[in-house]
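my questions concern the predicted model and sequence given below.
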Amino acid sequence: MRSVWWAVLFAVGGASAVQAQQPDAPARARAPVAELRVAPNLQIHRNVNEDDMSAFLVADKMETDENDKIILTGSAQVRRIDSIVKGDHIDYERSTGQVHVRGNGLILRDASVIKGPKLTYNVDSETGQISDPNFWLGATGGAGTATQADIYSRDHMRLSDVTYSGCPCPDPSWYIESPQVDLHFDDNEGIARHGVLYFKDVPILYSPWLSFPIKKERKSGFLLPTYGTSSSGGFELTLPYYFNIAPNYDATITPRYMAKRGMQLGAEFRYLGEGYSGQVYGTYLTNDQVADRKRWYYAFQHAHSLGGGVNASFDIRRVSDDDYFRDFSSFGLNEASYTYLPSSAGLTWSGAKYFSTSLYAYSYQTLQDRTSSYLLPQYDKLPELYVRGARYNWGGFDVQSDNYATRFVMPKFKYNTHDYPGPVGLEPYQSYDGTRFSSYTSVAYPIVRAGWYVTPKVGVHMSQYNMDWHGFSQPFVAATGPQSKTQSRVLPIMSLDTGMTFERDASLFGNDSIQTLEPRLYYLRVPYRDQSELPIFDTYYADFNFAQAFDENVFSGGWDRIADADQLTVGLTTRWLDAGSGFERLSLSAAQRIYFRDQLVTLYPGDKGRTDTKSDYLVGAAAALTDTLSVRFGAQFNPESRDRNRMTAGFRWVPKRLATISASYRYKRDPVQITDPFVVYGPGYIDNSQEQVSVASQWPLTNKIYALGRYDYSLQEKRGTQSILGLEYRGDCCWTARVVMQRYAVSREKANTAMFFQLELSGLGSLGTDPMRLLRERISGYETITPPVPEKTTFERYE
């Protein structure tokens, strides 16, 4: 019996089935048991010749008549290496290969079981019939019944009046009925005609013709539709179609109907080869009924290993207009907040022991918000060459060299959303571009001992700028621009980093603990160089935090500015660790910089330099007060003015599974106010400080109903920026229902509201828009209320 027709899978739209318990299994078999593991000596016998298969006959009584027919009576069995046939009475005609089974007929193969009161099968022609079959699938877990199964060949079987469910409950919550199902096993294709999906005995989905995979392998066909509604698009319905082109190629076509905007067509193509992979995705709307124009988006990613340590990749993304993501953002995703859409392409090489290099080009599409201020586009890098050399513990020394050659191109102003905000005299389509060469080589000598370390480090940073002007009759001079076409800078950077770790036995909340005391000193010396004539391509003020407090520059990015420094950073951390497990119960940290002279280098000419002798205080605390409650706090505040410049705080309480409450507070002062507190009194000043409160929770209301939600409120803007509210209902078996509403800001003055319903049927899939990504990303600690379904194996019903 070479056929595998009894490995039946009846599902909708490529849905996967789950384990099904046989109806006549004893009650103890359905009790929770330890998870089975596949023993390594269990293996499937494939491509075994029929002549090499021995048949073993078992019965209470065994006879042979005058026609050479073997008659097995009473607990009859025919066992081979690939299958088992059972029945009360079995007649086997050796001359024709015909097998007749009467009474409790059963066939077991590949962990799949088919039962019927009688069956007829020819082992030579591999044809036959089974009356009133019941089937259980080992590898896929589905179960069902039919009035008759007609076996036409090894590859083709037809089931009549089929009822199928992937739900393992004795009384399945969902099932599918179809008058006729044809199974083509070689093609891994099942075709159901006039299939109806029932939920709680109520029909909820009908399809006149349905193609689905028989096994777990991919199969071309329609996927489950998704639907929802939003204030931007109105009622939405998508019906994806999946193309299984080849084992390493596939594609999905996704029509998306939006009542307000029209029909959008989306497509995705994925490929995987020897040493390369990638995907292409795009959408196209011929005419947006709201915006009265065509709208589109495409993305193309590719990665390729060329051998010899050389790799190539590119990531290209573009949209038709600034408002695309605000209007077409997928539900639950934060695409509406995109401001820069990056594209890149390049090569990397890491074939040498101490050297590596890369050559990349970067381009950015800036998405403007017409209701907010103009967003200055980023410079394109066309291209950027990076060469790195590093060797550690070279006679005790660590040597590292980072070298860049970057061609910067200013995007030409062409937006019609804002007036050009640039310097006086700079008009649209005028720009200044440039090439920056930079090299930073450093040598460190770490001395590390038990309980302490000292790391002296010396480096030299060299830069050169060559500028070009476009659209000008003479060189452009402005506050942010160069005064000559060629500029250079050489700066030594010296630092000394040292720290110690002390430990002692202690007690915390009555529990034995180990307390550590970890002081750290970091001295930095950088001489002053006038850098006011150097252009600024990709440099900005870095946030002051614990990591940056021990860094070599207060500016971040490409280091178009390197701050002069003569300063000492003092840090102290103490931790309480469980004596037995080492789990960190409490940590307290503090740090501050001490300046020995004023800072002269600023980001832009006219900016006010630092004159304080001490920096803001940095403090942080994190504590696991109990096994279920944790808190955290961090702040940056000015010790003289007592102003807080940054603050974060929050807690999370998880008293039990599927129950969590968390809250957080975030504040960040406008960086311009930190450097110049009096800027708030200047004409036309806009405060860009950020202050927000967030609350999120998942909580059981009953043993079946769960509430979930999140609310973000901007204290600075005095409005809610995001609201999520939902209910989940866990059914008795195999189903879960969800209703979720989300309202989120898509611009400074505009918000979108969306709502959807989802019915999740275990072993089949989900009807409606899938909210799981949204819930996991936005609700800290969220857990799905649907219990996991264990994977089935071929040996699940091994005898």
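Looks like it came in fine.

make it CA atoms for all contacts and neighbour counts henceforth
Will do.

where is the longest strand in this structure?
strand 452-470 (DSSP state E).

for that strand, packing partners?
strand 431-444, strand 447-449, strand 486-500 (3 or more C-alpha pairs under 8 Å, 6 or more residues apart in numbering; DSSP states H and E).

for the first one, packing partners?
Going back to what we said before, that points to strand 431-444. Using 3+ C-alpha pairs under 8 Å, 6+ apart as the contact test, the elements touching strand 431-444 are strand 397-409, strand 452-470.

any idea which of these is most buried?
Burial of the helices and strands packed on strand 431-444 is given as mean neighbour count (mean count of other C-alpha atoms under 10 Å); strand 397-409 ranks first at a mean of 19.

can you list the residues that contact that strand?
Under the criterion C-alpha atoms under 8 Å, 6 or more residues apart in numbering, residues 379-392, 432-446, 537 lie in contact with strand 397-409.

cool, and stretch 301-320?
275-280, 294-300, 341-351, 365.

not counting its neighbours along the chain, what's nearest Ala579?
Ser513 (4.5 Å; C-alpha to C-alpha, 6 or more residues apart in numbering).

what helix or strand is that neighbour on?
According to DSSP states H and E, Ser513 maps onto strand 511-526.

in addition, the following structure is provided for comparison:
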Amino acid sequence: IAAEQAHGKAEKLTFLGEQRYTMDDASYTTCGVGKEDWWVRANEMEINRTTNVGVGRHAWIEFKGVPLLYTPYISFPLKKQRKSGFLTPSFGTTGNSGAEFTLPYYWNIAPNYDATLTPRIMSKRGIQLGGEFRYLQPNYSGELQAEWLPNDNVTKSTRSAYRLKHGQNFGAGFTGNLDLQKVSDNDYFRDLSSLVAVTSQTTLPREGALNYGSGPWSAGLKIQRYQILQDPINPIVPPYERAPQFTAAYNKLNVFGWADARAAAEFVDFDHGGKVRGKRFTLHPSLSVPFTRAYGYLTPKLGLHYTQYNLDQQSTALPDATGTLRNYNVSANRTLPIFSLDSGLAFERQANLFGQALTQTLEPRLYYLYVPYKDQSRMPIFDSGEADFNFAQIFSENRFAGGDRISDANQATLALTSRFIEAETGQERLRATVAQRYFFRAPRVALTSAAPTDKISDFLASIGGQITPAWSADAAWQYDPNTSHTERYNVGARYNPASGKLANLTYRFNRNTLRQVDLSGQWPVAPRWQVMGRWNYSIQDKKTLETLGGIEYLEGCWAVRVVAHRFQTATQKTTNALFLQLELSGLSSLGTNPLNVLKQNIGGFTQSKPHGEDLNLDEF
């Protein structure tokens, strides 16, 4: 057999035609001769080259002489193409569901339609039925997923979930999408999923959108609603629903040969069962004139921000998104001019770092912003909040996120960046940046409490890069000079001398709220043996938030992985999961695949594979 080390044998070979034959007592493996740790055996195997389908009767997988999986009948494609049939079963265990076994069935309905039916047997909860239907057409595609647990043995109730995702291209610049999700109860994901990203979900969108784009013009229409999965320990405040939201934008560079023109408009009808409701219209045109040279740039920009509110009179006795009761104006508007001046220079010199000749840059930047003050205290807050203070926000026109508050400003931001660049390759080896904002006049606009009165903002600093081929590091620091306190910082390092050799260390600090250590990595400990793991510990809470540990053994034609995962859900419940996988090179895998969990938890994780990739059976 002429592919990798794949080979087989049979007691009897019978030709039934030019493209069809049968084999009695057939065996197949991708292991090397004399090192056959596993075999696929069948009492009878029929190969049909005309239909490119193989059939095995009374077939089983044998590993180290031990039969692992038996089936009285199996059909499989001879080429890498889709075919209906049972997929490899998986098994594992979690703390919430107990021991689990799934046996997916794949249905190849048509070249552009398929479905997967997945029964899931859980020792603690019973039998769950799951399914996925996918469709693809030249102008649209999508998938429908559904799960149904008719009688949960723990909760004594029927539980279900579904999701529909659809994307459509209508032509002439118009596209659309639909995303609908629903679960039967608040604890569905926390009880029935083994992934942190899924168990932590609290807001399920139900939205549809119609979009348009052509040249400098774009527009969108969206209806957005939610299902809220309440947390009994930390109740969730439902966000406003947008029913509907309309957006339009115009972006044109080099207008008149010297200016960039932009305009954005938005209309939103904010709906909420327990808060003030209303409509908001915003319009924000702007014109900038960039002057760019090799040594620097200067970009003045002038814009206008207009906002109009029309509130539901019957809801004006209710609070807004912040929980604040205000003396609302049922109809209110706001018009604010916005002027900014962004400038920067770039200097270079030859330098030496870690014994290597590099180009060092020095890049000072000055950003000035002026926005006059306007009282906005009688306007509601639907979607605004304090923007996260970071290097991106410090050069923005508004210290608030959302459209309900426009901060007054008479301020300048100074920043300095230095980079070390390899002259031959252009690879950036190290970057360091510092920045701070200076207020010529303290801002007066606030959300709920008083606006800040400090003359200078927090000081931001960051440094990071690929120090050596094996070592990389990064650090960020936010310091409040007005209180002489460090607000937050994080430090991280990665050692990655070769593929499969990896160690990550991160420390995160946020004053009064967060002090965490995060260790992760993978490393060979002996020939063919590799360990991997993660430990996330809260120093402030004095408890482990998440642990993951695994071991892998890699042989020439197979690999086995065992991974244990323990984490906390949004309700502070601890969930345990165990993944066990046997990978047979060129055939399939048995058990529950832990690779997605490893990639999500270990930054830079690389998968080890046995010698044989999936082989093309047409070569045999």
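On my side now, so go ahead. The model shown is predicted, which means the values in this text are computed figures rather than measured ones.

fetch the TM-score of the aligned pair.
TM-score of the superposed chains, computed with TM-score structural alignment, normalised by the length of structure 2, equals 0.95; 616 aligned residues with a C-alpha RMSD of 2.1 Å.

before we move on, the earlier item: which PyMOL command selects the buried ones in the contacts of strand 397-409 of structure 1?
Listed next is the PyMOL selection for buried residues among the contacts of strand 397-409 of structure 1, using 16 or more other C-alpha atoms under 10 Å:
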select buried, resi 379+380+381+382+383+384+385+386+387+388+389+390+432+433+434+435+436+437+438+439+440+441+442+443+444+445+446+537
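
map Thr413 of structure 2 across to structure 1 for me.
Superposed on structure 1 with TM-score structural alignment, Thr413 of structure 2 falls opposite Thr569.

picking up where we left off before, nearest to Pro172 of structure 1, of the helices and strands packed on strand 452-470 of structure 1?
Evaluated over these, closeness to Pro172 of structure 1 peaks at strand 486-500, with 63.9 Å, by C-alpha to C-alpha.

equivalent range in structure 2 for the next helix or strand after that closest one?
Remark: after strand 486-500 of structure 1, the chain's next helix or strand is strand 502-508, criterion DSSP H and E. Under TM-score structural alignment, strand 502-508 of structure 1 corresponds to residues 347-353 of structure 2.

check the mean deviation of the matching stretch from structure 1.
Its matched residues in structure 1 lie on average 0.8 Å from stretch 347-353 of structure 2 after superposition (mean C-alpha distance after the TM-score superposition for structure 1).

what's the burial count for the nearest residue to Arg158 of structure 1 once chain neighbours are set aside?
The shortest distance from Arg158 of structure 1 to any non-neighbouring residue, by C-alpha to C-alpha, 6+ apart, is to Asp182 (4.5 Å). Burial of Asp182 of structure 1 is recorded as 19 neighbouring residues (other C-alpha atoms under 10 Å).

return the set of buried residues in stretch 485-492 of structure 2.
By neighbour count on 16+ other C-alpha under 10 Å, the buried set for stretch 485-492 of structure 2 is 486-492.

and the helices in the stretch 151-300 of structure 2, which stretches?
188-192, 196-199 (DSSP state H, counting those that start in this stretch).

out of those helices, which one sits most buried?
helix 188-192 (a mean of 19).

ok, residues contacting that one?
96-97, 159-160, 198-201, 569-570.

fine by me, thanks again.
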